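In: Using only what follows, build the 3D model:
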Amino acid sequence: MSAPHPIVLEAARRRIELGLTAEDIHADTGLAASTIRNWEAGRRAPMLGAFDAYLRANGLRLTVVPLEQPVDVVVGDQIPFGELIVCRSEKYCPGCRQVRSRKNDFHADRTRGDGLVPYCKFCVSERRQARKQRTDLIKQREVA
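Out: Reported below is the predicted structural model:
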């Protein structure tokens, strides 16, 4: 067991300060209470999407800023330009612009350097449906 990340410790401190339990966070976000306890104990590391929901339930937000020019104020949901760093088990999908699980949300593609297709399975499914609709429309026009 390792020590929890300082950001997780700060979020846990905030949760306790607000008087919320792990079950309260579960009711608000759908995250398992045991998952929250494992993060706070350092037994597991959170994935970005789930941790974002946890932070928002605690009234916090994770912001990415470049190291060269720290930004003090963020307006609305605008994130200042910077590098998005994800853990090895996650990958950014440029189609839906979300960080998703490499294991569950991306298909294998051995021709790519990371072994995964560039878009998540949800975006690929939408693209396939759109392509099928276009070909069906073309076939209907040819018949008519």
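In: make it CA atoms for all contacts and neighbour counts henceforth
Out: Will do.
In: surely residue 101 meets residue 122?
Out: No. Contact criterion Cα atoms under 8 Å: residue 101 and residue 122 do not qualify, at 12.0 Å.
In: okay, the two: which has more neighbours?
Out: residue 101 (19 against 14; other Cα atoms under 10 Å).
In: Let's compare: structure for the following, please.
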Amino acid sequence: MPVPHPLIAELARARRDAGMSLKEMAYRLGYAPGSLSKWEAGDTTPNVDAATDYAAALGYRLTLTREGGAR
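Out: Modelled structure (predicted):
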């Protein structure tokens, strides 16, 4: 059984906590609800742009942080 990427799982939780349906989020992002359903189920993984848009629609910003400090 597929497992969603941890980032997508967290965004899906935030979407549900915000009371937003999967269909509403899909509409906001311009994707088919079936696409988001597949992301959240772990069947597929969105590209970085789509994940960034998903996060932004919920008021989040995705950032990249280097572990262990700068070199």
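In: quick one: the strands in structure 1?
Out: Remark: strands assigned in structure 1 by DSSP state E are 90-93, 98-101.
In: Please name whichever of these is nearest to residue 56 of structure 1.
Out: Ranking these by proximity to residue 56 of structure 1 (Cα to Cα) places strand 98-101 first, at 16.4 Å.
In: ranges for the helices of structure 1?
Out: 6-17, 22-29, 33-41, 48-57, 102-105, 121-143 (DSSP state H).
In: how about JSON lines for those, with distance to residue 93 of structure 1 added?
Out: JSON lines is the format used below for the helices of structure 1 (distance: least, Cα to Cα, whole Å):
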{"stretch": "helix 6-17", "distance to residue 93 of structure 1": "24"}
{"stretch": "helix 22-29", "distance to residue 93 of structure 1": "22"}
{"stretch": "helix 33-41", "distance to residue 93 of structure 1": "24"}
{"stretch": "helix 48-57", "distance to residue 93 of structure 1": "13"}
{"stretch": "helix 102-105", "distance to residue 93 of structure 1": "10"}
{"stretch": "helix 121-143", "distance to residue 93 of structure 1": "8"}
